[in-house]
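sequence first, then the predicted structure, then my questions.
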Amino acid sequence: MTEKKKVVILYGGRSVEHGVSINSAKNIYEFIDKDKFEAIAIGISKSGKWFLTKGVSKNIEEGKALSILLDAQKPGFVIAGNEERFNVDIIFPVLHGTDGEDGSIQGMIKALDLPMVGTGVLGSSLSMNKIVAKRVLESAKLPVAKYMTFHFTQREQIKFADIKKKLGIPFMVKAANLGSSVGVNKVKKPADLVKALDDAFKYDDEIIVEEFIKAREVECAILGNNPPQASMPGEIVISKKYEFYTFDAKYVDPEAVRIEVPAKLTKAVAEKIRTLSVKAFQALRCEDFARVDLFLSGNKVYVNEINTIPGFTNSSMFPMMWKERGIGFSELITTLLTIAQDRYDKGKRIERSFSSALKF
């Protein structure tokens, strides 16, 4: 009998999306194929402490405190108190937002030389920062909304009239490095801008201001590498009581949205969305999986952003779009773990030493 692979489901984290991470991780823990994998839940508290937990729980600090063995030859974890050590085979980060989706955790896992599901350091950091991502997408000749950027040190120089002249009204103000619509506001008048800047700068030193595009919200799921595959697009139809896709609309209000998978699109538009999504995934150096968010205005498509660790909650689009393609939740998790392990194995061909006459 083949020994089960030990899979760490890493969740929680020091992020405003901490709760969303827990909900996503619960589903992965529940639906992972127990015949093939041994799931190990490790939670990161809001203060940044790591714990081994019984299943995925919001009460992370009730688990056993952990430390990490910083040894790339034999990486593993140690349970505080009894010094019990355990090793793992692969890590599945289900950490949304700051410290989990921006390359930080990915860099640590890479330094430990452990296989990991999802995009690595470069792609994660590029994709997480909305400003850098826009610039990379532009350089790849992909369509994006018009935008302006500002640093906290420029706060007093940000003028409503200047933004209105370049972007029109209304416009959107966003923190550069957050997801789930946290730190995002729609601005119609000068008073709105003051509140929007207060909110965005509360979470980040950089903000991005974008033109508001009246459009359909469509998403496309990407899976695999060389070449990545695109699902059929899905659409998020937002209730008229919301002016845009807010945090509450995403996660709190069950009546806020209607999800259509696949979206009602012409074949030509659907293929355009799929093609642009794959190009965005590749341009931002993503790996294994991602969800691309786009706007559809008439027949014109804009790439909005890319999510390198998309949600796995019951209302999340990524698993729903693959279910429509015939890939259920358990099979999807197995596929992701297989893809990640294969990428890691192929990466072993890269040399880490160089022989020379240098004396030291």
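Noted; the coordinates are in hand.

use CA for all of it now, contacts and neighbours both
Fine.

out of everything not next to it in sequence, what's closest to Gly179?
Excluding the flanking residues, the one nearest Gly179 by CA to CA, 6 or more residues apart in numbering is Gly97, at 6.0 Å.

please apply the same query to Glu138.
Nearest residue to Glu138 in three dimensions, chain neighbours excluded: Val144, at 7.0 Å (CA to CA, 6+ apart).

what do you get for Ser57?
Ile22 (7.0 Å).

hang on, the one you found in a strand?
No - counting by DSSP: H, G, I helix; E, B strand; the rest coil, Ile22 falls outside a strand, being helix.

contacting residues around it?
Going by CA atoms under 8 Å, 6 or more residues apart in numbering, Ile22 touches 11-12, 56-58.

next up, a structure to set beside the first:
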Amino acid sequence: MHTKTPLIVLYGGNSPEHDVSRSSALHVVKAIDLNRYETYLIAIDQDGSWYEFSHNISAEEQSNFQGTLPIEGTLIHPMEYFQSFKNSQPLVFPLLHGPNGEDGTIQGLIELSGVPYIGSKVLSSALCMDKIKCKELLSEYKIPQTNWTSVHRTNAHDADLSVLSPDVDLFVKPANMGSSIGVTKVTDRNDIEAALSHAAQYDEWLIVEEAIRGREIEVAVLENDRPSASVPGEITPGAEFYDYKDKYEDGATLHIPSVLSESETAEVQGLAVKVFNILRCRGLARVDFFYDDEAKIWFVNEINTMPGFTPISMFPKLWNASGMPYEDLIDTIIQNALIDSPME
């Protein structure tokens, strides 16, 4: 008799990206092959409490899920829960976005439990979440990026922006946040203090970047023995920039694959894999770029170690255009993790 692999899906989380996680998780769970994986759903509320919402879901439950997965169930202690799988070691799929999900904290907790999991490990997760430290490291490798500076929130009222050009638009962001939460585009320098104060609601460290007049291109990366890149996709924002509503309410226009020459495509795919390796990413990631058509320069914007998995998310769309449908993508991610971390 075939023994199914226990798969624990974590979703929700005490992060501003809580709702995005619940939506991503719903679509991933509906794509899981229940003939291969004994699937357990663990909800984390916005206060950080953990609940077992579903214990070894049935095909009927799977087909009936709609909207977002609920935050309810039996209250559990995470360490004790992971260790309760005595007969067959589980694999954890941490479908958590933002702080306390992608920043190395949950990865550290899972590692302390001695359980394998999908996605980047502690160091990589922390580096990719912290935009300042990520940029500093990529600068050491001469990876092109827009001009930027960091600001602590205690200096938001008199930030030193002297390293930035005085006549370009700026983006102000929390250093540790995703989904464009807390981001403001500044076209008038008189508005910079308000933008910094807004970003400071989400993090103590803030980043100010010069805006690039270029095309927004994204590349998805999957790793088995070695990382491989999807076809590039281009985003035309529906708003002034690619904000939260564009990402999750289908406001942007996506061009997949993007209109690039063979050499441009190969260059950005190679750069995506290079960045993936520099930052020691594992399993999967999405690398975001700006492309200056005139100068023919690729600028790395940011790296997402657990990208969204909603129907309009770029990561699954890019792999679908590369010949890997959604269900196959989810199974490939799980199988790659099992190969990387063999079950006992």
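All right, it came through fine. Note that the structure is a prediction, hence the values are computed from the model and not measured.

please state their TM-score.
Scored by TM-score structural alignment, normalised by the length of the second structure, the superposition of the two chains gives a TM-score of 0.91; 331 aligned residues with a CA RMSD of 2.1 Å.

and the helix ranked longest in the first structure, what does it pack against?
Secondary structure of the first structure per DSSP state H: the longest helix is helix 329-347. Using 3 or more CA pairs under 8 Å, 6 or more residues apart in numbering; DSSP states H and E, the elements in contact with helix 329-347 of the first structure are helix 18-31, strand 90-93, helix 317-324.

tabulate the ones you listed (a markdown table), appending distance to Glu271 of the first structure.
As requested, those are arranged in a markdown table below (distance: least, CA to CA, whole Å):
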| stretch | distance to Glu271 of the first structure |
| --- | --- |
| helix 18-31 | 29 |
| strand 90-93 | 30 |
| helix 317-324 | 15 |
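
on that earlier part again, helix, strand or coil: sort out the residue nearest to Glu138 of the first structure for me.
Under three-state DSSP, Val144 of the first structure falls in the coil class.

burial measure for it, as a count.
Val144 of the first structure: 18 surrounding residues under other CA atoms under 10 Å.

around Gln156 of the first structure, count how many other residues there are.
Not quite, residue 156 of the first structure is Glu, not Gln. 7.

would you map the strands across the stretch 101-250 of the second structure?
Applying DSSP state E, counting those that start in this stretch to the stretch 101-250 of the second structure gives strands spanning 148-152, 170-174, 184-186, 205-210, 215-223, 227-229, 233-236.

I'd like to know which elements the second one is packed against.
In other words, strand 170-174 of the second structure. Counting contacts by 3+ CA pairs under 8 Å, 6+ apart, strand 170-174 of the second structure is packed against strand 184-186, helix 192-199, strand 205-210.

average offset between that strand and the first structure?
Mean deviation of strand 170-174 of the second structure from its aligned counterpart in the first structure after superposition (mean CA distance after the TM-score superposition for the first structure): 0.6 Å.

give me the angle between that strand and helix 192-199.
Inter-element angle recorded for strand 170-174 of the second structure and helix 192-199: 30 degrees (by axes from the mean of the first three to the mean of the last three CA atoms, to 10 degrees).

now do strand 170-174 of the second structure against strand 148-152, angle only.
Going by the same axes, to 10 degrees, strand 170-174 of the second structure is angled at 40 degrees with respect to strand 148-152.

residues in the first structure aligned with strand 170-174 of the second structure?
Using TM-score structural alignment, strand 170-174 of the second structure corresponds to residues 171-175 of the first structure.

just put the helices and strands packed on strand 170-174 of the second structure in a markdown table and tack on mean neighbour count and distance to Phe93 of the second structure.
Below are those laid out as a markdown table (neighbours: other CA atoms under 10 Å; distance: least, CA to CA, whole Å):
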| stretch | mean neighbour count | distance to Phe93 of the second structure |
| --- | --- | --- |
| strand 184-186 | 21 | 32 |
| helix 192-199 | 21 | 29 |
| strand 205-210 | 24 | 29 |
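
output the ones you listed as JSON lines; include the columns distance to Ile330 of the second structure.
Below are those laid out as JSON lines (distance: least, CA to CA, whole Å):
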{"stretch": "strand 184-186", "distance to Ile330 of the second structure": "33"}
{"stretch": "helix 192-199", "distance to Ile330 of the second structure": "34"}
{"stretch": "strand 205-210", "distance to Ile330 of the second structure": "33"}
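
to Glu327 of the second structure, which of these lies closest?
strand 184-186 (35.7 Å; CA to CA).

that closest one maps to which residues in the first structure?
Aligned by TM-score structural alignment, strand 184-186 of the second structure falls on residues 185-187 of the first structure.

the matching stretch vs the second structure, average offset?
Its aligned residues in the second structure lie a mean 0.7 Å from stretch 185-187 of the first structure after superposition (mean CA distance after the TM-score superposition for the first structure).

in the longest helix seen in the second structure, which residues are buried?
Longest helix in the second structure, counting residues (DSSP H): helix 262-278. For helix 262-278 of the second structure, the neighbour count (16 or more other CA atoms under 10 Å) marks 264-265, 268-269, 271-273, 275-276 as buried.

and that helix, which stretch of the first structure?
The aligned range for helix 262-278 of the second structure is 267-283, by TM-score structural alignment.

got the contact list for that stretch?
Contacts of stretch 267-283 of the first structure (CA under 8 Å, 6+ apart): 136-137, 140, 142, 220, 222, 228-233, 287, 290, 292, 294, 299, 301, 303, 306.

likewise stretch 248-255 of the first structure?
With contact meaning CA under 8 Å, 6+ apart, stretch 248-255 of the first structure is reached by 180, 238-239, 242, 256-257.

can you pick out the most distant pair from the residues you listed?
Largest separation among the contacts of stretch 248-255 of the first structure by CA to CA: Ser180 and Ser239, giving 17.1 Å.
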